[in-house]
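In: With the sequence up front, the predicted model follows.
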Amino acid sequence: MKKTVVLLLSLILLAGCNQSTNKDNTDTTSSSTKQETSTEAVTTNLAETPSESSEDDRPAFGMLKEDQGKLPPVVDGVLTVPGQTTKFDYGGEMELLKIADGGQYWLGPLAVQVNDIKLFKVTGLPEEAQNKISRISGKKVGDEFQYVQISYVVGNTSKDNIQFFGLETVVLGKSEQIMTTRNIFKDSFDSDVFYGESQQSGLATLVFDKDASLINEIKLIFSSVWKADDLSQIESSGEVTIKFE
């Protein structure tokens, strides 16, 4: 009888140990599975997180990303980038075709600062304006034409009064020559006499026939320089060639 009781107790204890071992194994397996699932979730989330934009993808200062690659807006009607357009003073629309930066040049005591040179194309010009510009420029102008604009400033660095007529001739490319007496807009020089240590601004606007795409350079020919008091010549006429990049 004692042997039977002892045997039963042994079986009960053995069954309890097996149950505890199975529970531990189940908990360990469950914990491992949870860790793997958590790791997979983290990995997936990292893969789905979008990377930051590189500097090359960022739009230029002052522009929205969707406007990247587009022409900048025109400010106060001044065209600064080829392709920009605005209204033309006599009607129709004008487009900037080419632009070249100038520089500073010396003619005796005169410092000539060429600001820029621009080639424009005008379209949709009214008939009345066509007749007016044809008469001023000496060229037959239709509803579409091209013109060059040269903006410059002349400063007299001496105390003497100087006589100077400014820009006299423009040569486009190596062929088309235009006298500045054919300005379609009034030249802004108030006088051909530059008093001591004074300056004046000049603006040449000239109609041309040559295909603008074939113009790679422009030659500017300025007048001679004299002393205004006795008309003695200080410097003969000067010229400069500026290239379109």
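Out: Sure thing, it's come through. Residues are numbered from 1 along each chain as shown.

In: When you work out contacts or count neighbours from here on, use the C-alpha atoms and nothing else.
Out: Will do.

In: Please pull up the helix or strand immediately following the helix ranked longest in the chain.
Out: In the chain, with assignment by DSSP state H, the single longest helix is helix 2-48. Using DSSP states H and E, the helix or strand that follows helix 2-48 towards the C-terminus is strand 85-87.

In: Next, the buried residues of that next one.
Out: Neighbour-count burial for strand 85-87 flags Thr85, Thr86 (criterion: 16 or more other Cα atoms under 10 Å).

In: Identify all contacting residues around the helix or strand that that strand is followed by.
Out: Of the helices and strands lying after strand 85-87 in sequence (DSSP H and E), the nearest is strand 93-107. Contact with strand 93-107 is made by 79-88, 111-125, 212, 225, 235, 238, 242-245, as judged by Cα atoms under 8 Å, 6 or more residues apart in numbering.

In: Kindly report the same for stretch 217-226.
Out: The contact list for stretch 217-226, computed with Cα under 8 Å, 6+ apart, reads 107-108, 162-173, 232-244.

In: List only buried entries from those.
Out: 107-108, 162-164, 166-173, 235, 238, 242.

In: Check the gap between the residue nearest to Leu71 when sequence neighbours are not counted and Leu119 for me.
Out: Leaving aside its sequence neighbours, Leu71 sits nearest to Gln84 (Cα to Cα, 6 or more residues apart in numbering; 6.8 Å). Gln84 is 12 Å from Leu119, where distance means Cα to Cα, to the nearest Å.

In: Neighbour count for those two, which is higher?
Out: Neighbour count, other Cα atoms under 10 Å: between Gln84 and Leu119, Leu119 has more, with 23 against 17.

In: doesn't Phe145 make contact with that one?
Out: No. Using Cα atoms under 8 Å, Leu119 makes no contact with Phe145, being 10.9 Å away.

In: Pick out the residue closest to the middle of the chain.
Out: The chain has Val81 as the residue nearest its centroid, 5.2 Å off, counting by Cα atoms, centre = their mean.

In: OK, contacts around that residue?
Out: Val81 sits next to Leu71, Pro72, Leu96, Lys98, Ile99 when contact means Cα under 8 Å, 6+ apart.

In: give me that answer again for 7 Å
Out: Residues counted as contacts of Val81 (Cα atoms under 7 Å, 6 or more residues apart in numbering) are Leu96.

In: Pull the residues that contact stretch 185-201.
Out: Residues outside stretch 185-201 that contact it (Cα under 7 Å, 6+ apart): 152-165, 202-205, 228.

In: A further structure is provided below for comparison with the first:
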Amino acid sequence: MFIVQLLLALALLGGSDSSNDTTSTQLEVNPLLPHPAYSELVLESGLKPFRSELTYKGLEPDYNQFEQAAKILQDKLLESALPPLLSKSGDTGTFDYGGQLKLLKTVPLKQSIEFGPLTIHMMDAQLLEASDIPDDTRKNISILNHEDVGPDITYIKIIYSVENTTDQNIGFYGLNSIHPNTGKPISADRNFMRKPYVYHQYDGVVMDNMGYGLVYTDDPDKLESIELVFNRIYDYDTGETIVEPTSLNIPFTVQK
């Protein structure tokens, strides 16, 4: 079941594949080693959930522009076909939100990392280029990105699953930010691939699939690595911190 869930998450969050014959050197990634995140890397904008817990429980329905934009994009994603993922640099396909898609760089991670009571199953990190994006999709991506985007964008996509391996009630806001080796850091609150009404409570043994699409505005040719910063993990009932914010460095260059 675990493998099926991950494969389904990859399919839902991927692009429609019409791969060309472009070949690329397979990137071999050494085991990812988590380490405490420097305080200056933890962005304030990525510390909190997108919405209140009351909204999720239906007590205070929230129809703000961010939830509406997320729902519209998620509906488009769910309506799209589920072909194989783009897997090699140069592969092209259809952007599930409308337009064309090209894979620029990819890191096949397939690694599981323990963060206290949680295990994060890292799947893929990709740099993609979407073009000919229709106006309605551009509008909703712009809302979630907090800045206007044009008909063509470059973005970083991260896919992982969170598994609570204990019977403890755990709170975790997920990814805080991405710090490329070049350019400015990107806060996770700009995620245009997020699900509407995201919940951040992991009560008992449970797993949740997460996808992030974050617009990257710097030179894609100069992107050599990204540092992922995850928010703290805490006891949901008491608020006590269990694991401080943690970083993972992911290379986008071939390792010797």
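Out: Looks like it came in fine. Here the structure is a predicted model, which is why all the values come from computation and not from measurement.

In: In structure 2, what sits opposite Leu110 of structure 1 in the alignment?
Out: Counting by TM-score structural alignment, Leu110 of structure 1 lines up with Leu118 in structure 2.

In: What residues does that match make contact with?
Out: Val162, Glu163, Asn164, Thr165.

In: at 10 Å instead, please
Out: 162-166, 170-172, 202, 205-207, 233, 243 (Cα atoms under 10 Å, 6 or more residues apart in numbering).

In: Could you tell me which residues touch both of Leu119 and Phe145 of structure 1?
Out: Contacts common to Leu119 of structure 1 and Phe145, judged by Cα under 10 Å, 6+ apart, are Val207, Phe208.

In: these two touch, right, Lys222 of structure 2 and Tyr216?
Out: No. Using Cα atoms under 10 Å, Lys222 of structure 2 makes no contact with Tyr216, being 11.7 Å away.

In: Neighbour count for the two, which is higher?
Out: With other Cα under 10 Å as the criterion, Lys222 of structure 2 and Tyr216 differ in neighbour count, and Tyr216 comes out ahead with 21 against 12.

In: ok, now how distant is that one from Gln111 of structure 2?
Out: Distance from Tyr216 of structure 2 to Gln111 of structure 2, by Cα to Cα: 24 Å.

In: and what of Ser16 of structure 2?
Out: In this view, Ser16 of structure 2 and Gln111 of structure 2 are 24 Å apart by Cα to Cα.

In: Over to Ile120 of structure 2?
Out: Applying Cα to Cα, one obtains 8 Å for the distance of Ile120 of structure 2 from Gln111 of structure 2.

In: With Ile158 of structure 2 instead?
Out: Distance, Ile158 of structure 2 to Gln111 of structure 2, by Cα to Cα: 13 Å.

In: Next, show the common contact partners of the two.
Out: In the contact map built from Cα under 10 Å, 6+ apart, the residues linked to both Ile158 of structure 2 and Gln111 are Met122, Met123, Asp124.

In: Just the buried ones among the contacts of stretch 185-201 of structure 1, please.
Out: 152-157, 161-164, 202-205, 228.

In: Now do the contacts for the counterpart of Pro180 of structure 2 in structure 1.
Out: Mapped onto structure 1 by TM-score structural alignment, Pro180 of structure 2 lines up with Leu172. For Leu172 of structure 1, the contact set (Cα under 10 Å, 6+ apart) comprises 148, 178, 208-210, 212, 214-220, 241.

In: Is it possible to mark the buried ones in those?
Out: The neighbour-count test (16+ other Cα under 10 Å) marks Val148, Ile178, Phe208, Ala212, Ile215, Ile218, Lys219, Leu220 as buried among the contacts of Leu172 of structure 1.

In: okay if I get those residues as a markdown table plus secondary structure and distance to Ser10 of structure 1?
Out: Shown next, in a markdown table, are the buried ones among the contacts of Leu172 of structure 1 (DSSP: H, G, I helix; E, B strand; the rest coil; distance: Cα to Cα, whole Å):
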| residue | secondary structure | distance to Ser10 of structure 1 |
| --- | --- | --- |
| Val148 | strand | 113 |
| Ile178 | strand | 122 |
| Phe208 | strand | 117 |
| Ala212 | helix | 109 |
| Ile215 | coil | 110 |
| Ile218 | strand | 113 |
| Lys219 | strand | 116 |
| Leu220 | strand | 118 |
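
In: biggest separation within these, which pair?
Out: Ala212 and Leu220 (16.9 Å; Cα to Cα).

In: Ile141 of structure 2 matches what in structure 1?
Out: Looking across to structure 1 (by TM-score structural alignment), Ile141 of structure 2 lines up with Ile133.

In: Could you say whether the nearest residue to its match once chain neighbours are set aside sits in a helix, a strand or coil?
Out: Closest residue in space to Ile133 of structure 1, ignoring its immediate chain neighbours: Ile184 at 6.4 Å, by Cα to Cα, 6+ apart. Assigned by DSSP: H, G, I helix; E, B strand; the rest coil, the conformation of Ile184 of structure 1 is coil.

In: So what's the residue count around whatever residue of structure 2 lines up with Ile184 of structure 1?
Out: Ile184 of structure 1 maps onto Phe192 in structure 2, with residues paired by TM-score structural alignment. Phe192 of structure 2: 25 surrounding residues under other Cα under 10 Å.

In: of Ile158 and Gln111 of structure 2, who's got more company?
Out: A side-by-side neighbour count of Ile158 of structure 2 and Gln111, using other Cα under 10 Å, places Ile158 first with 22 against 15.

In: Quick one: residues contacting the equivalent of the more buried one over in structure 1.
Out: Aligned counterpart of Ile158 of structure 2 in structure 1: Ile150 (TM-score structural alignment). By Cα under 10 Å, 6+ apart, Ile150 of structure 1 lies in contact with 100, 102, 114-119, 167, 170, 202-206, 220.

In: any idea how far Ile150 of structure 1 lies from Ser213 of structure 1?
Out: 18 Å.

In: now swap in Met94 of structure 1 and tell me
Out: Applying Cα to Cα to Met94 of structure 1 and Ser213 of structure 1 gives a distance of 16 Å.

In: Which of those two has more residues huddled nearby?
Out: Using other Cα under 10 Å as the criterion, Met94 of structure 1 and Ser213 rank with Met94 on top: 24 against 9.
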